[in-house]
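Novice: Sequence first, then the predicted structure, then my questions.
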Amino acid sequence: MRPLPARLLLAGLLPVAAGLAACQSQTAQIAAPAEAVAALPAVPQLPPGPERDAAWMKLAPKAPLDPALARTTVDFATREPVGTIVVETAERRLYLVQPGGKAMRYPVSVGRAGLAWTGRAEIDRKLEWPDWNPAPEMIGRHPDLPPRLEGGPFSPIGARALYLAQDRKDTLYRIHGTNEPETIGQAVSSGCIRMLNEDVMDLYGRVPVGTKVVVR
């Protein structure tokens, strides 16, 4: 049986720890009404590739975006080498350093008060439409939550995820997409950096495993 889409399991606020729960949604609802599940569009099961991306992106939640926040190339003075990802949490922007004093700038959501993470890391692995794994303590509080939710257009971590490590040890923080695009530009996550699905797909294609990441 296919697990319930994550967006239906994630409603009513519950606080989570900043450590093991770093990349979990702020919310965990025990059950979803059957009529709500039935109302969701069917998700076509397709092999990885452009056809799946196009089909699933049509189903993924959308929200209006202020044109001032849109992805763009900007001047960016930094001592970080070309190819580095720099996240300015106060600005709620992510910069991919480019040659010639430029950067590709993306709007992001960052950790809410008390849960924001800063530091240096590197991309340890990359996944397309990744599964969502609730933290063990969350499952302990709510045994009805499945241990894994399949990736897809309704997943809370969206179309792509970049997993951050320090000295090859998982930080439990990610740069990932979202099924809540209306939160972009806010401090709402449990520490991870959320991006629009379109933007995280663009970034994913530009950076390899091993890319340095600075969050400040």
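Specialist: Sure thing, it's come through. Numbers count the residues shown, from 1 in each chain.
Novice: Every contact and neighbour count from this point should use C-alpha atoms.
Specialist: Will do.
Novice: what about P208, distance to A90?
Specialist: From P208 across to A90, the span is 26 Å (Cα to Cα, to the nearest Å).
Novice: okay, those two: which has more neighbours?
Specialist: Counting neighbours by other Cα atoms under 10 Å for P208 and for A90 shows that P208 has the greater number, 15 against 10.
Novice: Excluding sequence neighbours, find me the nearest residue to the more buried one.
Specialist: Among residues not flanking P208 along the chain, I123 sits closest, at 7.7 Å (Cα to Cα, 6 or more residues apart in numbering).
Novice: The one you found: what's it in contact with?
Specialist: Applying Cα atoms under 8 Å, 6 or more residues apart in numbering, one finds that I123 lies in contact with 162-165, 208-213.
Novice: Okay, and it sits in which element?
Specialist: Element membership of I123 [criterion: DSSP states H and E] is strand 119-128.
Novice: Would you mark the buried spots in that strand?
Specialist: Applying a neighbour-count criterion of 16 or more other Cα atoms under 10 Å, one finds 121-124, 126, 128 buried in strand 119-128.
Novice: another one to put next to it:
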Amino acid sequence: MLGAGCGRSEDGPARPGTAEASEPAFVPVPTPAAPRAPSRSTAAARSPARWMTARLTRGVTLRSRPGGRVLARLSRRTEFGSPRVLGVVSRRGGWLRVVSSELDNDSRGWMRAAHADLGATAWSVHIDRSARRLVLRRAGRRVKALPVAVGRPGTPTPLGRYATTDELLTRRPGSPYGCCIIALSGHQTKLVEGWPGGDRLAIHATPQTDSIGRAASLGCLRAHAADVRRLMRRLPLGAPVFVTA
């Protein structure tokens, strides 16, 4: 299920629900809900000091515009069992414009605000692809910078704004994801032919620590296990992740 860059190209990732093992490959980590949003305004959803999130309270329909055509239908939980929390880009009346893994990287969907508990987080992640560096920010201020492996030539990490969707622990020894994974809403659009895994992007640990700081993956961001754990302690689900050139 997890993505195109989340392992070595010769290793297909373990997938939840396969017959390979009786227990799931990934276990979601309980994450605290983001504090309630302080404002109903559209500006609050875009503030660099406060990023709005929407934790679904029921299944929802994403639409092309308020009341428009259906783009996707979402359940209250992700495919990995986490509460479904979406990053909110803007708000218009009783509608939210959100980031979702069910949509293309550059697409956004509209959902009714009444079908979610709104929260707000000061935390955000900013990845500089050319510098191979991830910066964790709180209220716009730099808190921590750490090296990451990014997509190699031919399978570069896609640029854009994403959101965290799941924080997972791995269950299988020798996993190409290392100890843990922060799944993102984005997708790798340049899949390697014959790749047996999915297309979802993630920030994850790796047994190939010598690849960190290089353009070495199939699209995901590899980091040291201690750094991924640090991010997981701080980032709520729905927190924004920006990848720039």
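Specialist: Yep, that arrived. Only a predicted model underlies this, so the values are computations on that prediction, with no experimental measurement involved.
Novice: Tell me how the two chains score on TM-score.
Specialist: The TM-score (TM-score structural alignment, normalised by the length of the first structure) is 0.53; 128 aligned residues with a Cα RMSD of 2.9 Å.
Novice: which residue in the second structure lines up with the residue nearest to P208 of the first structure?
Specialist: Under the alignment (TM-score structural alignment), I123 of the first structure pairs with T164 in the second structure.
Novice: can you give me how far stretch 86-97 of the second structure is from the chain middle?
Specialist: 18 Å (Cα atoms, centre = their mean, to the nearest Å).
Novice: Stretch 108-123 of the first structure now?
Specialist: 12 Å.
Novice: What is the end-to-end distance of it?
Specialist: By Cα to Cα, the extent of stretch 108-123 of the first structure from end to end equals 17 Å.
Novice: At the geometric centre of the second structure, which residue sits there?
Specialist: Computing the C-alpha centroid of the second structure and ranking residues by Cα atoms, centre = their mean puts L184 first, at 1.6 Å.
Novice: So what does it match up with in the first structure?
Specialist: Under the alignment (TM-score structural alignment), L184 of the second structure maps onto L164.
Novice: L218 of the second structure reaches L2, doesn't it?
Specialist: No: here L218 of the second structure does not reach L2: they are 11.7 Å apart, not a contact under Cα atoms under 8 Å.
Novice: Format the buried residues of strand 119-128 of the first structure as TSV; extra columns: distance to A6 of the first structure.
Specialist: Shown next, in TSV, are the buried residues of strand 119-128 of the first structure (distance: Cα to Cα, whole Å):
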residue	distance to A6 of the first structure
A121	28
E122	27
I123	25
D124	25
K126	20
E128	16
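Novice: What is the nearest of the residues you listed to G152 of the first structure?
Specialist: G152 of the first structure has its nearest neighbour among the buried residues of strand 119-128 of the first structure in E128, at 9.3 Å by Cα to Cα.
Novice: Helices along the second structure, start to end?
Specialist: For the second structure, the helices defined by DSSP state H occupy 42-46, 225-234.
Novice: list the buried ones in the first one?
Specialist: Read it as helix 42-46 of the second structure. Result for helix 42-46 of the second structure [16+ other Cα under 10 Å]: buried residues 42, 44-45.
Novice: picking up where we left off before, any chance of JSON lines for the helices of the second structure, columns distance to D11 of the second structure?
Specialist: Converted to JSON lines, these look like this (distance: least, Cα to Cα, whole Å):
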{"stretch": "helix 42-46", "distance to D11 of the second structure": "39"}
{"stretch": "helix 225-234", "distance to D11 of the second structure": "19"}
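Novice: For G198 of the second structure, find the nearest of these.
Specialist: That would be, of these and by Cα to Cα, helix 225-234, which comes in at 21.0 Å.
Novice: And that closest one, how far out from the chain middle?
Specialist: Here the centre of mass of C-alpha atoms in helix 225-234 of the second structure, compared against the chain's by Cα atoms, centre = their mean, lies 14 Å away.
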